[in-house]
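Colleague: Sequence and predicted structure are below.
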Amino acid sequence: MASKPNIPKGTRDFSPTEVAKRHYIIQIIKRNFEKFGFQPIETPSFENSETLMGKYGEEGDRLIFKILNSGDYLAKSNATHLENRDSTKLTSSISEKALRYDLTVPFARYVVQHQNDIEFPFKRYQIQPVWRADRPQKGRFREFFQCDADVVGSKSLWQEVELVQLYDSVFTALGLEGVTIKINNRKILSGIAEVIGASDKLIDFTVALDKLDKIGEDGVKKEMMEKGISEEAILKVQPLFHFSGTISEKINQLSVLLAESNEGMKGVEELRFICDNVTQLGLSTTILDLDVTLARGLNYYTGAIFEVAPPKSVSMGSIGGGGRYDDLTGIFGLKNMSGVGISFGLDRIYLVVEELNLFPETVTETSKALFINYGESEAFYAMKAIKELRNSNIKVEFYPDNAKVAKQFQHADIRGIPFAVIAGKHEMESNMFSLKNLTTGEQLTMDFESLKQALLNS
């Protein structure tokens, strides 16, 4: 007996209802991307391994799905590495490609590869799936969609201001109130590391600090010490764990803390520009907050960094994030190409909108009417009407089999179709149709134009 089929952990099937709801979110995001002047591109689902590896830090590299070379891949592998069971070194000889981990690094590759065809500044958006070999849990999957918007070719901080407004525009359109857009700057983190004498441990410092909301203050301190950051340095960074006040007050506190760091003060001034202008322009429903512990573990961020938290009433991780990456394309040979971008986490946003019951009922609307099948001649009469209704953008369908009428009505009920159209021999003879409301049971006989208007107005 064949075993029951299943799917890999961290992946999902989507029902028609779920797909409709996902498309609703995607369309809102897409509409706002285009409203802000972003243009769509797409890149392959997998890239050459050297394009991805080394771009996300040690933790990120570990989560990249590698694709085995086709054919007898072991025949061409390094015999010594195979014999020693050295998987790290063996991988490069048996796997030359990998599934993309995010959309930003492939975008940087795209910019470098097509630089002669691009008009800069280039504003692109991309809505495609990515893959991460992460441990599946609520809101975290191994295959999921990202919805990214990036600008390359401009160092202007007005881009950051616009991206905050873009976040606000999308979440307002979704009806999500109380979303918090957290902002920080990597230059500030570099400055703090410099001030406490841990510049050589910057990556370890930021990766640990970024986990504050997950493992708490004690957990962060323990990880920093394990990475070789001294107790004295950790003591100096203690104020960061309890930073409070308005954005303006926090920026002033940072100005004092980082007064001896040129890099840190650059970050302070960049933050001041972005936050002051966002505040003066105003936001509709979202909240902007300066979070000095926000580090985001990706190595390529060099300026402002963003992370978006859902309303506090929902238990969920971040639903978006991004930042400035002044030298990302440099890793592919294109120097001095500044960029900044943000991402929307479609799958988590879906779960938040669902939990808060914010999907409009119309999102999952099915066909307006089901035409009942009474036989061959009646079917042709019905199909002529169906064709005209569809030409008028009315969603209708025909039951394909000449089954018992009760079964056809039951099918409409299960599908949630509100009307049935009866086009039997009697209706054919009078060139009419009977429209039955399956909720009230009311049935009216009418000509085609009246039928069309009734369905249009329903």
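Modeller: That came in fine, so what should we check first?
Colleague: only C-alpha atoms for contact and neighbour calcs from this point on.
Modeller: Will do.
Colleague: List the contacts of N78.
Modeller: 90, 93 (CA atoms under 8 Å, 6 or more residues apart in numbering).
Colleague: So it versus S95, what's the distance?
Modeller: Going from N78 to S95 by CA to CA, to the nearest Å gives 12 Å.
Colleague: Also V151?
Modeller: Counting by CA to CA, the gap from V151 to S95 is 32 Å.
Colleague: now do L240
Modeller: From L240 across to S95, the span is 43 Å (CA to CA).
Colleague: Please apply the same query to S377.
Modeller: Distance, S377 to S95, by CA to CA: 60 Å.
Colleague: For these two, indicate the residue with more neighbours.
Modeller: For the pair S377 and S95, the greater number of neighbours falls to S95 (17 against 12), based on other CA atoms under 10 Å.
Colleague: For the more buried one, which non-adjacent residue is closest in space?
Modeller: L68 (4.6 Å; CA to CA, 6 or more residues apart in numbering).
Colleague: Neighbours of the one you found, how many?
Modeller: So L68, with other CA under 10 Å, has 17 neighbours.
Colleague: Over to the one 5 residues further on?
Modeller: The local packing count at Y73 equals 12, with neighbours defined by other CA under 10 Å.
Colleague: quick one: it and E96 touch, right?
Modeller: No - contact criterion CA atoms under 8 Å: Y73 and E96 do not qualify, at 10.4 Å.
Colleague: how far away is the residue nearest to Y325 when sequence neighbours are not counted from S190?
Modeller: Nearest residue to Y325 in three dimensions, chain neighbours excluded: Y301, at 4.5 Å (CA to CA, 6+ apart). Using CA to CA, we find Y301 at a distance of 11 Å from S190.
Colleague: Below is structure B, check it against A:
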Amino acid sequence: MAQKPSIPKGTRDFGPVEMAKRNYIFNTIREVYALYGFQQIETPAMETLQTLMGKYGEEGDKLLFKVLNSGDFMSKVTEQELQERNSLHLAAKLCEKGLRYDLTVPFARYVVMHREELQLPFKRYQIQPVWRADRPQKGRYREFYQCDADVVGSDSLLNEVELMQIVDTVFTRFGIRVQIKINNRKILSGIAEVIGAADKIVDITVAIDKLDKIGIDNVNAELREDGLTEDQITRLQPIISLSGTNDEKLQTIAKVLSGSETGLKGVEETQYILDVLKSVGLRNEIQLDLTLARGLNYYTGAIFEVKALDVEMGSITGGGRYDNLTGIFGMPGLSGVGISFGADRIYDVLNTLDLYPKDSMTATQVLFINFGEKETAYCLSIINKVRARGIRAEIYPDTAKMKKQMSYANAKQIPFVALAGENEMKEGKITLKNMETGEQQMVTPEELIAKL
């Protein structure tokens, strides 16, 4: 007996219903990106390992899926190298390519390669799968989609404002209530500076970024392990636990950071973003959160994170300002800011709250019943008119029993069924049945189109 096929761990099949839901997510995000002048690009699933390696840290390098060279990939490997079993060394000889780990590094490579063709500032969006050789678990997959938007070649904080408006618009369209959290890496650098631990900025941000997950006591324990003194940790506490309105928090932190030029610059940038957002008006709450650090250390300015209010879920969108992403490919000084929607987590939130619009789940709008050759020929001319008006229609391919054809319509959740027998053909009409209410009436093809 043939072995039952399977798929790799951490990957998934998506059936028609799941694809309808996923396309609703992707199309909504795509439409909003386009509204704000972002243009779509795509990059290859495979990049050279030279492009990918060393951009995500040691841990990230281990999670890269590497692709074996074509042909006789063993020809360059010596017997001694095989016996040494040094997997990293062997991978370097056997593999020149890898599957992309994210969309950001390929985007930086794209900008450097196509710089002469690009009109700066360049506003791009990209909705594509990425791959990570991570241990699969709930909510974490080896293949998943990212939905990124970035603006490069502009220092203006209006870009940050627009990205927050995009976030607000997308989640309003989805019907998901969210809280948008904002902070600034310059503020965090200023805090590290004024408590006398400027060299520990990475350790501090990594530790306080875990506050929601592990609590204040464990964060403090981690800071001790990272070499901060008790005095420095004590001076950090009131900053981590700031309360009040966004403006009140900024006023307090400005006093604390009065001796740090970098920190005050971060306060000024954050104040500007929040003030402009107040004037344009967001439907969702935006909150200054000084414990927000974001894991990636290439962020240099404003940072954002979005959480759903009605579902227990991690961050469903994140992003921030980076000053030198293209520097890794020899083009320093090109500033950018970007966001990424977590499509898979948004999918889970929409499922939990049952927020998918009914029409987004409907593929075929009307099924024409097949009673035989004459009736089919009559229906086909009407179907052509119906499809020409953008109505999704199909005819049952076989002359099967009526019950079987109706069951097909029910299984596919087709809302209307069209039937044409001798009477309808004589009058040049068709009977339209509403599958939800059971109501049916004889209509002309034009009336059928108007109803649908």
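Modeller: All right, it came through fine. Quick caveat, the model's predicted, so the values are computed rather than measured.
Colleague: wait, isn't the residue nearest to Y325 of structure 1 in contact with G321?
Modeller: No - using CA under 8 Å, Y301 of structure 1 is not in contact with G321; the gap is 11.5 Å.
Colleague: Next, show the common contact partners of those two.
Modeller: Jointly contacting Y301 of structure 1 and G321 under the rule CA under 8 Å, 6+ apart is no residue at all.
Colleague: host element of Y145 of structure 2?
Modeller: Assessed by DSSP states H and E, Y145 of structure 2 sits inside strand 143-152.
Colleague: Have a look at how far, on average, that strand is from structure 1.
Modeller: With mean CA distance after the TM-score superposition for structure 1, strand 143-152 of structure 2 departs from structure 1 by a mean of 1.3 Å once superposed.
Colleague: which residues touch K187 of structure 1?
Modeller: Contacts of K187 of structure 1 (CA under 8 Å, 6+ apart): 263-267, 302-303.
Colleague: from the residues you listed, which ones fall inside helices?
Modeller: Within the contacts of K187 of structure 1, residues falling in helices by DSSP state H are 263-267.
Colleague: ok, residues contacting stretch 142-156 of structure 1?
Modeller: Here stretch 142-156 of structure 1 has contacts from 9-11, 29, 33, 38, 102-104, 120-136, 159, 326, 337-347, using CA under 8 Å, 6+ apart.
Colleague: ok, now stretch 26-36 of structure 2?
Modeller: Residues contacting stretch 26-36 of structure 2 (CA under 8 Å, 6+ apart): 39, 125, 127, 147, 149, 162, 166, 169-170, 173, 343.
Colleague: Any figure for the gap between the residue positioned nearest the centre of structure 1 and Q453 of structure 1?
Modeller: Central residue of structure 1 (CA atoms, centre = their mean): G345, 2.7 Å from the mean position. G345 of structure 1 sits 40 Å away from Q453 of structure 1, going by CA to CA.
Colleague: next one: A259 of structure 1
Modeller: 71 Å.
Colleague: now swap in K387 of structure 1 and tell me
Modeller: Between K387 of structure 1 and Q453 of structure 1 the distance is 15 Å, computed by CA to CA.
Colleague: When those two are compared, which one has more neighbours?
Modeller: The neighbour comparison of K387 of structure 1 against Q453 (other CA under 10 Å) goes to K387, with 14 against 11.
Colleague: Assumed that one was part of a helix.
Modeller: Yes - according to DSSP: H, G, I helix; E, B strand; the rest coil, K387 of structure 1 belongs to a helix.
Colleague: circling back to that earlier point, return the residue of structure 2 aligned against the residue nearest to the centre of structure 1.
Modeller: When structure 2 is aligned by TM-score structural alignment, G345 of structure 1 is paired with G342.
Colleague: In space, what's closest to that match - neighbours in sequence excluded?
Modeller: Leaving aside its sequence neighbours, G342 of structure 2 is closest to I316 (5.1 Å, by CA to CA, 6+ apart).
Colleague: count of residues packed around the one you found?
Modeller: 19.
Colleague: and it, what pairs with it in structure 1?
Modeller: Using TM-score structural alignment, the equivalent of I316 of structure 2 in structure 1 is I319.
Colleague: close enough to count as contact, its match and F344?
Modeller: Yes - here I319 of structure 1 reaches F344: they are 6.2 Å apart, a contact under CA under 8 Å.
Colleague: Can you say which helix or strand has A454 of structure 1 in it?
Modeller: helix 448-456.
Colleague: same for that helix, what does it pack against?
Modeller: strand 433-437 (3 or more CA pairs under 8 Å, 6 or more residues apart in numbering; DSSP states H and E).
Colleague: give the contact list for K55 of structure 2.
Modeller: 61, 105, 328.
Colleague: F141 of structure 1 too?
Modeller: Listed by CA under 8 Å, 6+ apart, the contact set of F141 of structure 1 reads 10-11, 132, 134-135.
Colleague: What is the burial count for the residue nearest to Y325 of structure 1?
Modeller: Using other CA under 10 Å as the criterion, the residues surrounding Y301 of structure 1 number 22.
Colleague: Map it onto structure 2.
Modeller: Checking TM-score structural alignment: Y301 of structure 1 goes with Y299.
Colleague: separation between its match and V111 of structure 2?
Modeller: 18 Å.
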